[in-house]
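> Sequence first, predicted coordinates after that:
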Amino acid sequence: FLDDPSVRVRGALAYGLLHAVEAPRPILLALLGDSPVIARAVAQYSPALVDADLMSVIRSADEAMLMAVCMRERLSQRVVEALIAFGGRPVLLALLPRPDVPFTAAMLSRIAANEATEDPELRGLMLDRDDLPADARLVLVQAVAAALRANRIVGGAVAPHRLERILRDATDTALTSIGEHEAAAGRLPYAATLVDSERVSTRVMLHAIVQGHVLFFADCVANLAGTPRDKVFTLLERGSRAALNALFTRCGLSEAVRNMLARLIFHARAADLADDLAARHFVVTALTEELIVDHGGVIPPDLEEAFAYLSEQNVLLARRAARGVMAAFAGSTDARMVLPELEAADRLALPAA
């Protein structure tokens, strides 16, 4: 049948063997070298093919054959790496939506750094994956912020300074949220990598506390101070002011920053900052007022960045809280609201010119 000149006969043979686990290998390999429509069907469906068979097909395949291999029910890590190496973007678009495809963390990080930063469609597919490494997710979030910053529609709709403030706040929130998720899962290298690359600033630490991302904050402090995470978490939860100051001294923070963080932690112990928007606003307002009183209205230079951050958050949190207040006020009455009639002199009617 393999020697039959009719493609229908050879196609019928392939169709009969497509799903057979024990199909004869010589026949399958011969069908892989047959006409494209037969070869693609065998490559896509045959469970009797092993990785070595697929690798030899991938090295000399065109895009249609690569896409056929991408649609196989099961793919190994080795085959996925070969498909990406030879297929490029079309293969990524076919494989990334599949949660069953075994991407390694290194592969996803490489794709995020090389292909996805400038490709919105790939960025979206990668951000949808639960197995995306934390460092790669942060790279993609920063790429999204850069794309929004460069977008003409966004730039025309939002004032430049406000857009920069919004994007910076959103990026900081993403950074600390990813860190909180990694810390909750017991994966510590994310915070350590940020500390080693000097990306954990006073602003980031403040943002972590204000957003209620305490686990990430504890990881950062543990890496900065060279102290076990459990001990750091105990001090943050129950430590005295002197103990907190000693811990922050090991982190290399200035005296003014140490005192500010200690004040913020004492406020945070009595509030649920992770879910309570009003509590966040209260804590930020209280800390801002205390800094103004303590320093007589003259904020030290090493607190200027932190004070500017607290002022931004104060305005932002107040606006968020006010949105719910207006809706509640509008719904508090069923009476029809009518505008008052104004007493005014009769208008002079002028004939049309």
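Ah, there it is. Numbers count the residues shown, from 1 in each chain.

> Please make it C-alpha for all contacts and neighbour counts, starting now.
Noted.

> quick one: contacts for the residue minimising distance to the centre of the chain?
Centroid-nearest residue in the chain: Arg137, 4.7 Å away (criterion: CA atoms, centre = their mean). Arg137 sits next to Ala112, Leu127 when contact means CA atoms under 8 Å, 6 or more residues apart in numbering.

> Against that first model, consider the following:
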Amino acid sequence: MYSQSLIDIFGADHLMYGEARLSIVKQMTDLANSPEVTKAELDIVQMVYSEFYRDHFMAVRLEISKAICEAEYISRHLILMMAEDCASVSQFILHHSNKLSSVDLIDFVVKGGAVKQLAIASRHDLSNDVALSLIEHGSLDVIYALVENQSAVLNADNLRQLYTNFSMNAGLRSLLSQRDNLPADLREMIVYDVAKSLEDYVTNANWLDEGQALAITQKSYEIAAIEISIGIADADMMDYIKRLSAEERLTSSLILRSITTGYMKFFEYSLAYLSGLPIKKLHSLLHNPNASTRNALFNRAKLPQDLHAVLTIAVDVYRDLQFQHACNLQPGTHEFSVNMIKNVTECYHMQSDNGQAYLQRVLDCYYIDISDRMAA
């Protein structure tokens, strides 16, 4: 059963008992971890592990698995053999060993059960291709472990695929939102789904009627969708706007809210996309003080006629605020947005009473009620 070399070292009678073999394995582990260990001694350690790794006494296999999972001197062959063992034994190897390639790990993901997949999902610096395999084959618990593993390499496509597969799970949405590398379009998708879930919940619970629920959740979604755009690079901004349009979420309300709260980049890229103009050309036309030029631009973007006055005022207010407070009031901050809204409101009331409903929808997000100041 055992090699003659092993019998010569430890004795045949001693090898008959599981507890004795376990004691031998522990002695070998201590020897291998000794600073003075020699290569000859490591060869003996590996010989013991190689003969005991299929021991019928589970404690022996567990001890070996724990001992070799991070050991550099152990052969890749032994690592692979122990990774094939039952999940309770192999999980240490699958979680820690750097002798397993991505191909090895993917193979264990495909043919292994949940425990093995969980061990792999928690590996440090898990590669992108292994993560994708876990997304395709793993259960929800495995996906949770993968998302919680901040060292796992999850590219934007993987994260989108993961969310597509498990988008209805609220806990997973929360975990994803905590990742620093979550792409902007996925953040927007999560925000939209959360808003819709909240709308359905408060409606079904009879807390609000459908109209009230829609107004509140739509407002929250719009604020978040615009603020997400702050961190998007100019080169990627048009893709964000295009996707909003493809999902039918680039609404007049969203565009109005962006400019009246001071998010000029979102506003400009939205107009550029809707009008079909290059962003630089759009910027030049938008900031031309000629009213007919701006109205032509808004018409080309197919924005409602009754919004044109508010949009024109908001563009001018944005310019004036930047000029007046260049050092201490920055676009993209709450303070800048509040100042935008107040100034747009004051300027608008001096000129027209059209489109108040649209304007109020924007002002609601900062709890500013203009109803008592509407023109009679």
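Yep, that arrived. For clarity, every value in this text was computed on a predicted model and none was experimentally measured.

> quick one on the thing from earlier: what strand or helix carries the residue nearest to the centre of the first structure?
Take DSSP states H and E as the rule and Arg137 of the first structure turns out to sit in helix 134-150.

> Which residue range of the second structure does that helix align onto?
Counting by TM-score structural alignment, helix 134-150 of the first structure lines up with residues 184-200 of the second structure.

> Same check on stretch 100-108 of the first structure?
Using TM-score structural alignment, the partner range for stretch 100-108 of the first structure is residues 151-159.

> what comes up buried for the matching stretch?
Within stretch 151-159 of the second structure, the residues scored as buried using 16 or more other CA atoms under 10 Å are Ala152, Val153, Leu154, Asn155, Asn158, Leu159.

> what sits against the second one?
I take that to be Val153 of the second structure. With contact taken as CA under 8 Å, 6+ apart, Val153 of the second structure is in contact with Asp125, Leu126, Ser127, Asn128, Ala131.

> tell me which of these are still there in the first structure?
Counting by both residues aligned by TM-score structural alignment, their matches' CA atoms under 8 Å, the members of these that carry over to the first structure are Leu126, Ser127, Asn128, Ala131.

> Now render those residues as CSV, adding distance to Ala205 of the second structure, neighbour count and secondary structure.
Converted to CSV, these look like this (distance: CA to CA, whole Å; neighbours: other CA atoms under 10 Å; DSSP: H, G, I helix; E, B strand; the rest coil):
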residue, distance to Ala205 of the second structure, neighbour count, secondary structure
Leu126, 43, 21, coil
Ser127, 44, 17, coil
Asn128, 42, 15, helix
Ala131, 39, 27, helix
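
> Out of the residues you listed, the closest to Thr203 of the second structure would be?
Minimum distance to Thr203 of the second structure across those is 37.9 Å, recorded for Ala131 (CA to CA).

> hang on, the earlier thing: from the contact counts, what lies against the next helix-or-strand element following the helix holding Arg137 of the first structure?
Sequence-wise, the next helix or strand beyond helix 134-150 of the first structure is helix 152-157, with elements assigned using DSSP H and E. Using 3 or more CA pairs under 8 Å, 6 or more residues apart in numbering; DSSP states H and E as the contact criterion, the secondary-structure elements in contact with helix 152-157 of the first structure are helix 134-150.

> Tell me the gap between the helix it packs on and the middle of its chain.
Here helix 134-150 of the first structure is found 8 Å from its chain centre; the criterion is CA atoms, centre = their mean, to the nearest Å.

> List the buried residues of that helix.
Of all the residues in helix 134-150 of the first structure, those buried under the rule 16+ other CA under 10 Å are 134-145, 147, 149.

> and if you look at stretch 277-286 of the second structure?
For stretch 277-286 of the second structure, the buried set under the neighbour-count rule, 16+ other CA under 10 Å, comprises Leu277, Ile279, Leu282, His283, Leu286.

> Tell me which of these fall in helices.
Applying DSSP state H to these, the entries found in helices are Ile279, Leu282, His283, Leu286.

> quick one on the thing from earlier: can you redo the buried residues of helix 134-150 of the first structure as a markdown table with distance to Val57 of the first structure?
Conversion of the buried residues of helix 134-150 of the first structure to a markdown table gives the following (distance: CA to CA, whole Å):
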| residue | distance to Val57 of the first structure |
| --- | --- |
| Ala134 | 34 |
| Asp135 | 34 |
| Ala136 | 31 |
| Arg137 | 33 |
| Leu138 | 36 |
| Val139 | 34 |
| Leu140 | 33 |
| Val141 | 36 |
| Gln142 | 38 |
| Ala143 | 35 |
| Val144 | 37 |
| Ala145 | 40 |
| Ala147 | 38 |
| Arg149 | 44 |
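
> just those residues now: which is nearest Phe217 of the first structure?
When the buried residues of helix 134-150 of the first structure are compared for distance to Phe217 of the first structure (CA to CA), Ala134 wins out at 15.9 Å.
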